[in-house]
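A.B. asks: sequence and predicted structure, then a few things I'm wondering about:
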Amino acid sequence: MRFFKFVTGISLLALAFLSNAQSNPQWVQMVTNDQLSVRVVLLNDTQCPKVSVDNVPTAMHLRAAKVVDFPAVCELLVSRDTRSIKIKQQALPTLPSVVDRIAILGDTGCRINKINAQACNDAQAWPLRELSASIGAQTPDIILHVGDYFYRETPCPEGDKGCKGSPSGYNWDTWNADWFAPANSLFQSSVIALSRGNHEECGRAQNGWSRYLSPWAYPKAGQACAEMEKPYILKLKGVNYIMFDSSSGQDDRTSEPQLALYKKAIAQLKIDKDSTNIFLTHRPMWTYNKIKSTYYYGNLTQQIAFKNLLPKRTLFVSGHAHYLQVLDMQTDYDQVIIGNSGTELVKVGNTTQKNVDINKHMANFVYSRSGFGYGILTESSKTLKFYKQNGAHTGECIWLSDKQHPSLICQ
């Protein structure tokens, strides 16, 4: 059995490396209006390829033309019920008729800035390639990313072997190094749905986000960068997955205009008060961690704007904080944070703290786990299992969503 696991692990890594050799990154992501978006980055080709959709040859359109720092990308929108997607005889993922196993990861890029230089060349210090292969081996029905793909904002410091040769700056080479190349095995394994992180906000990596990953149409020439893209809902097996853009703004302060914007955005979704919801938002509403001398409690705008606004059976799932944490709140919405999928981690330890005061909001417990990893949510059992980048199981929680007061049980 151990030999089989060893061989399987080596095979997965080999497949991941081989997949990076393909000329044009191509993937299928779930987007707005209950559709799938087939996308292809044109690295060497000059024309969009044809796509076989349920054995019918279909033309793609140019989503964004080639510019100095970015290659062109093509797109084709198809129904979520599509059963077969092929480009040049290569099959791409589709959604199964029943979605039950959902992989969740977040904060995946390799951090290089003026303060920190993560060892991007070290697979242990930045394990996204191995983590992607591990998720693929779990055969999820869909993969959800809670934001922050791009971290190589400045050049690697001279003489630093850990990140020597790394590209940097807002261009394709950096996007490819930080996300597309190491995540290629994800693209081949499952449909993916993507959230926008603060590293993709206006003034940072918004060009790559809007060009390649945004669920919305690419902005027209002269159109200003959207500080907040409209939220939308993915319906998966009777659960609303609310995709909400919390990339801009600050966590420790808010304003009346921002509160009004958040409330209006949710009101326009017209969410049924009796529905079960998982709220995907990059910035966590709640967290609990002391960083140096300051406690980080979460995002104040969401705490105020969403108070009693959403159905009781709503679970928040976020990244932004670079660790794994689950918070069972007494009177507020429960929170799961999976921001430990590659970016340099913030230490939290392996602890379960009970009766925690989070800025005058009480948590029954705060469950924290250290190390890199990801989560697999099984909807039928409402069980969220956590794994290291190599697939080792590190813990799990059950979300009791059927109660009048939803709660979490973790171990």
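C.D. replies: It's in.

A.B. asks: CA atoms for contacts and neighbours, from now on please.
C.D. replies: Noted.

A.B. asks: so where does the closest residue in space to A226 that isn't next to it in sequence fall, helix or strand?
C.D. replies: Excluding the flanking residues, the one nearest A226 by C-alpha to C-alpha, 6 or more residues apart in numbering is C202, at 7.2 Å. Applying DSSP states H and E as the criterion places C202 outside every helix and strand.

A.B. asks: use this one as the comparison:
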Amino acid sequence: MIFHKIRGMRRSLFLTGFGALLAAVVFIGAAAQAAEIYAWTQFTGEGLEARVVTSEAACPKAAIDGSDAQMNIRARPNGDFPALVCSLAIPKNAREASINGRPLALPPPRAQKILLIGDTGCRLQMMMLQACNFIKDWPFRLAADTAAEMAPDLVIHVGDLVYRERACPDSNKGCAGSPYGDNWDTWKADVFEPGRALLSAAPWVFIRGNHEDCDRSRAGWNRFASPLPFTEGTCSRQEPPYLVDLGGIALAVLDVTQAEDRAVNDALAPLFRQQFVSLAKTEAPLWIAMHKPIYASVRIKDGVNVGVNKTLAAATRGAVPANAQLLLSGHIHTFQAMSYSSDLPAQIVAGHGGTTLDRFTPEKLDGVAMDDAKVEKGIGLNNRFGFATLERRDDEWLLTSFGVHGEQLARCHLRGKKLDCEP
């Protein structure tokens, strides 16, 4: 794996107020014939890349440091996705970049404020019909708008972008008329329209969730968000890990979508173990971002914790690099932050960005046994939508959990592998 360093100059996206946040992700629709354009930047295994989704027949004009740059076609339109997807590699030393004259977000050399959000799509699945039409019931747009106002340097989406898998009955006013399935209308409704302000606010790291695996929304994931090159009709069941330099911290991005929660997958556990062992080659302090947490809590039943990923627990036993300080995940639809009595890295779960919340997650985690791990200090937030930020301090990172209106819900201090949360 190549250690990719972030370079670029931090720019303010707020020179003209909140409207400037929409500069890089815009919906141009005043006239009937106007184009639909969404643009953002994201990290891949090859570094920083600009991506565009457009209804036009050709890629838009791009510029890097004042010079014209030619965007490449990433994915051509088809029946399910009648939109062109374009991409452009951005050099690590680029000072500015734009699409159609609109500035793109570039990262600073050292990320000072990192925003965590995940599990954001509206859940239309089996008997679960979330009220996508009502913002109080599906508040991702509100969360994204509020988060964008906080001017993060980087957004890490910890996975599960799209949840609309089945049709909503016309009689259900909460979700009537909702698109569903793996197509452009669904991705637009679940990701691009509600998330457009946040997409423009900072570069993104997209973590693949199990709702983006090869059995669910693979086509949209591969077109829009995958770090891999796009090939029509193919799907990688296991995307390779890659690294992003946060400035003194190495962020490892892992695809663990196939890690079975309830039982050990004996075929895949050795693969995940090998990936964790390989991370030990990284010299910098290490954060690991992956959709599914190793140890977390969905509920505590009869005194026994439920929520450990059996495959990942088996794979990582004795294999977590000594320099790994923090795990960033989603998957469980709540917010949790915990550190352990052993030498495991601290764990943050930020799966409360919009989809239907898990109802029985505990709020008090101190002392909870999670298989062979024991929480030393930890907190949870039950039944609260929101997101979190990590802000760099002199000798620590300040973790803050926010509600969708920006209200502070919890705050913790991360020092190395240990979390100390305020009451």
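C.D. replies: Structure received. If you're wondering where the values come from, they're calculated on a predicted model, not measured in any experiment.

A.B. asks: now the TM-score, please.
C.D. replies: Scored against TM-score structural alignment, normalised by the length of the first structure, the superposed chains reach a TM-score of 0.90; 393 aligned residues with a C-alpha RMSD of 2.3 Å.

A.B. asks: what's the counterpart of the residue nearest to A226 of the first structure in the second structure?
C.D. replies: In the second structure, C202 of the first structure lines up with C214, judged by TM-score structural alignment.

A.B. asks: residues touching its match, list them.
C.D. replies: Neighbour list for C214 of the second structure: 235-237 [criterion: C-alpha atoms under 8 Å, 6 or more residues apart in numbering].

A.B. asks: can you put the residues you listed in a markdown table and add secondary structure and neighbour count?
C.D. replies: Formatted as a markdown table, those follow (DSSP: H, G, I helix; E, B strand; the rest coil; neighbours: other C-alpha atoms under 10 Å):
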| residue | secondary structure | neighbour count |
| --- | --- | --- |
| C235 | coil | 16 |
| S236 | coil | 12 |
| R237 | coil | 14 |
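
A.B. asks: of the residues you listed, which are reproduced in the first structure?
C.D. replies: Contacts from those that recur in the first structure, judged by both residues aligned by TM-score structural alignment, their matches' C-alpha atoms under 8 Å, are 235-237.

A.B. asks: what about the strands in the stretch 151-300 of the first structure?
C.D. replies: Counting by DSSP state E, counting those that start in this stretch, the stretch 151-300 of the first structure has strands at residues 191-194, 232-236, 239-244, 276-281, 289-291, 294-296.

A.B. asks: nearest to I85 of the first structure, of those?
C.D. replies: Ranking these by proximity to I85 of the first structure (C-alpha to C-alpha) places strand 191-194 first, at 11.2 Å.

A.B. asks: after superposition, how close is the closest one to the second structure?
C.D. replies: Relative to the matching residues in the second structure, strand 191-194 of the first structure has an average distance of 0.9 Å after the fit, by mean C-alpha distance after the TM-score superposition for the first structure.

A.B. asks: identify each buried residue in stretch 278-298 of the first structure, please.
C.D. replies: By neighbour count on 16 or more other C-alpha atoms under 10 Å, the buried set for stretch 278-298 of the first structure is 278-289, 296-298.

A.B. asks: then stretch 357-370 of the second structure?
C.D. replies: For stretch 357-370 of the second structure, a neighbour-count test (16+ other C-alpha under 10 Å) marks 357-358, 361-363, 365, 368-370 as buried.

A.B. asks: contacts only, for the aligned partner of D54 of the first structure in the second structure.
C.D. replies: Matched across to the second structure, D54 of the first structure falls on D65, judged by TM-score structural alignment. Residues near D65 of the second structure by C-alpha under 8 Å, 6+ apart: 94-97.

A.B. asks: these into TSV, with extra columns for neighbour count, distance to M127 of the second structure and secondary structure?
C.D. replies: Shown next, in TSV, are the contacts of D65 of the second structure (neighbours: other C-alpha atoms under 10 Å; distance: C-alpha to C-alpha, whole Å; DSSP: H, G, I helix; E, B strand; the rest coil):
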residue	neighbour count	distance to M127 of the second structure	secondary structure
A94	14	48	coil
R95	18	49	coil
E96	19	47	coil
A97	23	45	strand
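
A.B. asks: if we go to the first structure, which of those residues are intact?
C.D. replies: Here is what carries over to the first structure from the contacts of D65 of the second structure, by both residues aligned by TM-score structural alignment, their matches' C-alpha under 8 Å: 94-97.

A.B. asks: with distance to F272 of the second structure added, can I get those in CSV?
C.D. replies: Shown next, in CSV, are those (distance: C-alpha to C-alpha, whole Å):
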residue, distance to F272 of the second structure
A94, 35
R95, 37
E96, 37
A97, 37
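
A.B. asks: so which residues of the stretch 51-200 of the first structure form helices?
C.D. replies: Ranges of helices within the stretch 51-200 of the first structure are 128-137, 172-175, 184-189, based on DSSP state H, counting those that start in this stretch.

A.B. asks: and the stretch 201-350 of the second structure, by the same measure?
C.D. replies: Assigned by DSSP H, counting those that start in this stretch, the helices in the stretch 201-350 of the second structure fall at 218-220, 269-278, 310-316.
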